[in-house]
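K.L.:
can you look at this prediction? I've put the sequence above it.
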Amino acid sequence: MNWIMIFAALSGALAVAAGAFGAHGATGPAVEWLKTGGQYQLIHAVAALVALRFEAKGPAVMFLAGGAIFAGSLYLMALGLPRWLGAVTPVGGTMLIVGWLWLAWSGRA
């Protein structure tokens, strides 16, 4: 069973659901939080699948974990949890950057 692929697919589904909720059910700053979280999570779910295709499992995991932390903190704030969760968002963003750098390193000859 390919857990990375399963998690990437579920991450993509959650991103679409968050974006739809942001477009049709949210108000105020929650709209932008859901839009941003959904966009980043969806991009990195696809990036994880591409990395997995090239047998770069480490970067794929970083994309998924970073996307979950980045988007998850935004989603939680959009659902009314405290705004201090915004301090967690850059941790996920840093993981996404590390995933891209790791993928670049993996591609060297």
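P.N.:
Thanks, I have the structure now.
K.L.:
when you work out contacts or count neighbours from here on, use the C-alpha atoms and nothing else.
P.N.:
Fine.
K.L.:
spell out for me which residue occupies the centre of the chain.
P.N.:
Averaging the C-alpha coordinates of the chain gives a centre point, and the residue nearest to it by CA atoms, centre = their mean is residue 67 (2.1 Å).
K.L.:
not counting its neighbours along the chain, what's nearest that residue?
P.N.:
residue 41 (5.0 Å; CA to CA, 6 or more residues apart in numbering).
K.L.:
for comparison:
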Amino acid sequence: MTPHITIATGALFGMLSVIFGAFGAHALKKILSTEQLQSFEVGVQYQMYHAIVLLVLGYGLNSISAATYWCFTIGILLFSFSIYGLVLSDAKGKKLRFLGPVTPIGGLLLVVGWLLLLINAF
């Protein structure tokens, strides 16, 4: 994967995590329970962590493997965005239960991305 694409993806996810974090802290604070808000914040945190990883990888390497890039990118989408969907749908009283199994798949992809980085180090 080219550094430009990796950096752009990291910057997009970083920007969105700030927007979603502010949205959660201000607009959703009035609607969500404490537990729901904590879950939403976990999604935001993991999104930001992995956005930063993509930025570091993009700036620090000539390129990363496509597999690593896609594990982090799809992992963020499945993990964080499924949490957002679960929390927001639950707050509306119509929880999208099909998203429940999506979250751990996203988490697994994030773990595989880290594993690939570890393997690449050696």
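P.N.:
Received, thanks. Note that this is a predicted model, so its numbers are computed, not measured.
K.L.:
overlay them and tell me the TM-score.
P.N.:
Put the two chains on top of each other and the TM-score (TM-score structural alignment, normalised by the length of structure 1) is 0.86; 108 aligned residues with a CA RMSD of 1.8 Å.
K.L.:
right, and the residue nearest to residue 67 of structure 1 touches residue 68 too?
P.N.:
Yes. Taking contacts as CA atoms under 8 Å, residue 41 of structure 1 lies within contact range of residue 68: 6.9 Å.
K.L.:
ok, those two, which is more surrounded?
P.N.:
residue 41 (31 against 25; other CA atoms under 10 Å).
K.L.:
list the residues that contact both of residue 41 and residue 68 of structure 1?
P.N.:
residue 11 (CA atoms under 8 Å, 6 or more residues apart in numbering).
K.L.:
which residues in structure 1 does stretch 109-119 of structure 2 align to?
P.N.:
Counting by TM-score structural alignment, stretch 109-119 of structure 2 pairs with residues 95-105 of structure 1.
K.L.:
how big's the offset between that stretch and structure 2?
P.N.:
Superposed on structure 2, stretch 95-105 of structure 1 shows a mean distance of 0.4 Å to its aligned residues (mean CA distance after the TM-score superposition for structure 1).
K.L.:
the residue nearest to residue 67 of structure 1 and residue 13 of structure 1, how far apart?
P.N.:
Going from residue 41 of structure 1 to residue 13 of structure 1 by CA to CA, to the nearest Å gives 10 Å.
K.L.:
just residue 100 of structure 1 next, same as before
P.N.:
From residue 100 of structure 1 to residue 13 of structure 1 the distance is 22 Å (CA to CA).
K.L.:
equivalent analysis for residue 35 of structure 1, please.
P.N.:
Counting by CA to CA, the gap from residue 35 of structure 1 to residue 13 of structure 1 is 14 Å.
K.L.:
quick one, strands of structure 1?
P.N.:
Applying DSSP state E to structure 1 gives no strands.
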